[in-house]
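Asker: Next one to model:
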Amino acid sequence: MSGETFVGIDVSKARLDVAILPSGEIFAVDNTASGLAELLIRLSEAQPHLVVLESTGGLEQAAVLALYEAGWPATVLNPRRVRHFSRALGQHAKTDRIDAMVLARFAQTMQPEAQVPSNAFQWSLEAILTRRRQVVELLNMERNRLNSSQDAYVQQDLREVIHYLEGRREQLDQALRDAIQRNPKFQATYDVLTSTPGVGPVMAWTLLAQLPELGQLSRQKIANLVGVAPLNRDSGTVRGHRSIWGGRASVRQVLYMSAVSGVRWNPTLKAVYQHLIGNGKPTKVALVACMRKLLVYLNAMVRDQAPWQVQSVA
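Answerer: Now for the predicted structure:
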């Protein structure tokens, strides 16, 4: 353990600040192709046990992909986790170099699991899916404005914008379908996922793009990763309400919609939901349980590359 090397990388648009422990070395490279090549050369000398970066809205993607392709284990952290860790250390000053060292200390102390490597195809799929989500959000905003507008000219303008955005959404849907069809491995997994009642194209696209760990982790780990595993809130003799928290919010949001559909059309999830409601569980608790059940089923199906079969509720 003492001989292992941990690396923290603070990402900005122009630069990558890198800290290495236990040596304490700190350096910076440009966030460009040539800078990434220099980073990989420096890391080949350090032989890192784990590289940790912070999610920065996509600026980290090129670095993460380069690390994966070079074979270095890496993970991208939620900024909230890093912020809490920094406060626990009593580190209140903030610079890029300090942030890189905090990330390296997080890696050394907490040793989070390395993420399953993504590839260039997966990054592209996620980018298209993200753009689709943005277009859908714009559509909802314009529809709400149409519902509240009283002016005929504004209403017509809104209808034209809505028509345009609906066309853009259809084109993005087709781009996602075409991308999946060009990749036999992803197409096979897509077919497995969509064989499940309640799992439509958007759910399958989201899992393929944003949950590459699906089928490779245990049921508990995949539930924790997405954020649908209930967390205890106990202290002494007090037993608090179990709740879900953290995880990949974008995956969890789509999983929720699939669970809502599933409790109507999927016989297994419908039986689970009715059983929980019959035992007095609140609707929200029952739906979260169905989300977790559905995710666990899909995890096993992708692992075995086996289509949906009616599952035992027990």
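Asker: Going by C-alpha atoms from here, please, whenever you check contacts or count neighbours.
Answerer: Fine.
Asker: give the contact list for Ala104.
Answerer: Counting by C-alpha atoms under 8 Å, 6 or more residues apart in numbering, Ala104 touches 6-9, 19-21, 51-52.
Asker: Could you do Arg87 as well?
Answerer: Not one residue lies near Arg87 by C-alpha under 8 Å, 6+ apart.
Asker: May I see the buried residues of the helix or strand that contains it?
Answerer: Taking DSSP states H and E as the definition, Arg87 sits inside helix 79-88. For helix 79-88, the neighbour count (16 or more other C-alpha atoms under 10 Å) marks 82-83, 85-86 as buried.
Asker: Repeat that for stretch 249-262.
Answerer: Buried positions in stretch 249-262, judged by neighbour count with 16+ other C-alpha under 10 Å: 251-252, 254-256, 258-262.
Asker: separation between Pro307 and Arg292?
Answerer: Counting by C-alpha to C-alpha, to the nearest Å, the gap between Pro307 and Arg292 amounts to 18 Å.
Asker: If you count surrounding residues, which of the two has more?
Answerer: Using other C-alpha atoms under 10 Å as the criterion, Pro307 and Arg292 rank with Arg292 on top: 25 against 17.
Asker: Distance from the helix or strand containing Lys284 to the middle of the chain?
Answerer: Assigned by DSSP H and E, Lys284 belongs to helix 283-304. On the basis of C-alpha atoms, centre = their mean, to the nearest Å, helix 283-304 sits 16 Å off its chain's mean C-alpha point.
Asker: can you list contacts of that helix?
Answerer: With C-alpha under 8 Å, 6+ apart as the criterion, helix 283-304 contacts 189, 192-193, 214-217, 219, 222-223, 228-229, 255-256, 258-260, 263, 269, 272-273, 276-277, 307-308.
Asker: Okay, helices next: where are they in the stretch 151-300 of the chain?
Answerer: All helices of the stretch 151-300 of the chain, identified by DSSP state H, counting those that start in this stretch, fall at 152-181, 184-194, 201-210, 219-226, 249-265, 267-278, 283-304.
Asker: quick one more, to check against the first:
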Amino acid sequence: MKKLFIGIDFSKEKLDATIILACGMNEIGSREYGCFPNNTTGYRKLCNWVKTNAWNTIAEEWLFCGEDTGSCSIGLSKWLYGKGYDIWIENAYAIKHSSGIQRVKNDKADSAIIAEYAWRQQDKVVPFEPLNESLAQLREIFLYRHKLVGQRVAMELRKEDKSQSNKSKAISFINRKSKHLIAEINKTIAECDKAIDSIIEADEELKENYAIITSIKGVARQNATCMLVYTNNFKKFGYDPRKIACYYGVAPFGKQSGTSVNTPAHTSHFANKLIKSLLGQAAHIAKIYNPEIRDYYQRLISKGKKPQVALNNVKNKLIRIIVALVRKKVPYDQNTYKYYEEREVIERKKNEKLIYC
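Answerer: Next up, the predicted model:
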């Protein structure tokens, strides 16, 4: 049972921290507040400050908590993890919508809200664990490549727009430089692809799962890399396809309340839009070139499903197939596809029986 809760509000330059001492659901003593620089020196000062205000508690009874703010929070998270402290990095939206009505908005108040959240929701703690070195490198290169692709698209669109306008020396200059920049971006993207391949090749576990994922026609390098990175090589969601589908934003949810609210199930906008768009591209390719997926898509259309609904079902189907194959450590082929599809039908019928019992 944790007794000391340290809420940390991360920013680029500093860390605002609030300490709450509690016994069960009862707060004990006064709250303490401190502000520290967001660097290694600040991390040490933060820990020394917590020790000074620990009220005779031991380190095993402490819980650090903060919002997931990317580069601002990763430094302290890794440092505390390396020192053996428990730290919980939670979604900022979850903290905000569990804090009740708030009239004050500043860094000190935010750190207190985070400490209260850790105290009240301690039964839901998910301890922070950093990605291993291979996945961390893979993530950085994958995101860098994605940025380069966006810059290339912007450059190509600008070049095309300028080419359609009146010819002039300025337009010729822009077109010439744009061609040069696009060529350089293409070269860098190719280097990123080689780096991604070399990282995967050097890690046996990543290499095995990558080969399984890409054995499915329609799922190639970018989708496979994306899934490995964002699922922590499938360990983050415990090989649960429904949880992965929720994170991707392709799991449908309905709304029902009383007699007036009865919304049909549809996908939520709470999703990682980057990986959702990549999965959409894979689904488009799979429904054309993958015979089994194509048949599945056509069956849905013949039953009256709208094309976008059927395509979303294809996305879910791809996730379920990938997770099943990775869990069983077997590559994709027609026989394994039919086997897992039959298993899925059997499981669904079992669940339906349980519901109606």
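Asker: ok so, going back, how about the buried residues of stretch 249-262 of the first structure in TSV, adding distance to Tyr164 of the first structure?
Answerer: Below are those laid out as TSV (distance: C-alpha to C-alpha, whole Å):
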residue	distance to Tyr164 of the first structure
Val251	27
Arg252	29
Val254	24
Leu255	28
Tyr256	28
Ser258	27
Ala259	30
Val260	29
Ser261	28
Gly262	31
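Asker: Please go through the second structure and pick out the longest strand.
Answerer: The strand that spans the most residues within the second structure, counting by DSSP state E, is strand 26-37.
Asker: Tell me the buried residues in it?
Answerer: Going by 16+ other C-alpha under 10 Å, strand 26-37 of the second structure has these buried residues: 33-37.
Asker: try stretch 295-309 of the first structure
Answerer: So, applying 16+ other C-alpha under 10 Å, buried residues of stretch 295-309 of the first structure: 295-302, 305-308.
Asker: what range in the second structure matches it?
Answerer: Aligned using TM-score structural alignment, stretch 295-309 of the first structure spans residues 319-333 in the second structure.
Asker: what do you get for stretch 137-145 of the first structure?
Answerer: Going by TM-score structural alignment: stretch 137-145 of the first structure matches residues 150-158.
Asker: Can you give the contact residues for the matching stretch?
Answerer: Residues outside stretch 150-158 of the second structure that contact it (C-alpha under 8 Å, 6+ apart): 178, 182, 185-186.
Asker: Now do it: distance to the chain's middle.
Answerer: Worked out by C-alpha atoms, centre = their mean, stretch 150-158 of the second structure lies 26 Å from the chain centre.
Asker: Pull out the buried positions in that stretch.
Answerer: Here stretch 150-158 of the second structure shows 152, 155-156 as buried, counting by 16+ other C-alpha under 10 Å.
Asker: Also stretch 300-315 of the second structure?
Answerer: 300-301, 309-315.
Asker: how big is the offset of stretch 179-193 of the second structure relative to the first structure?
Answerer: Aligned to the first structure and superposed, stretch 179-193 of the second structure gives a mean residue distance of 1.1 Å (mean C-alpha distance after the TM-score superposition for the first structure).
Asker: Specify, as a residue range, where that stretch falls in the first structure.
Answerer: Using TM-score structural alignment, stretch 179-193 of the second structure pairs with 159-173 in the first structure.
Asker: neighbouring contacts of that stretch?
Answerer: For stretch 159-173 of the first structure, using C-alpha under 8 Å, 6+ apart, the contacting residues are 128-129, 131-132, 135-136, 138-139, 142-143, 146.
Asker: Apply 10 Å and report the result again.
Answerer: Identification of contacts with stretch 159-173 of the first structure by C-alpha atoms under 10 Å, 6 or more residues apart in numbering yields 128-129, 131-136, 138-143, 146, 153-158, 174-179, 201-202, 205.
Asker: same check, this time on stretch 294-302 of the second structure
Answerer: 283-288, 290-293, 304-314, 317.
Asker: Can you tell me which of the contacts of stretch 159-173 of the first structure are buried?
Answerer: 128-129, 132-133, 135-136, 138-139, 142-143, 146, 155, 158, 176-177, 179, 202, 205.
Asker: Show me which of the contacts of stretch 150-158 of the second structure is closest to Lys12 of the second structure.
Answerer: Checking the contacts of stretch 150-158 of the second structure against Lys12 of the second structure by C-alpha to C-alpha gives Ile185 as the nearest, at 29.3 Å.
Asker: Next one: that closest one from Glu347 of the second structure, what distance?
Answerer: 48 Å.
Asker: For the residue mapped onto Arg80 of the first structure from the second structure, give its distance to Cys246 of the second structure.
Answerer: In the second structure, the residue matched to Arg80 of the first structure (TM-score structural alignment) is Tyr93. When distance is defined by C-alpha to C-alpha, Tyr93 of the second structure is 16 Å away from Cys246 of the second structure.
Asker: quick one, what contacts the residue nearest the centre of the second structure?
Answerer: Most central in the second structure under C-alpha atoms, centre = their mean is Tyr230, positioned 4.9 Å from the mean C-alpha point. Counting by C-alpha under 10 Å, 6+ apart, Tyr230 of the second structure touches 131, 135, 139, 236-237, 244, 247-248, 272, 275.
Asker: What is the nearest of these to Glu205 of the second structure?
Answerer: Leu135 (10.8 Å).
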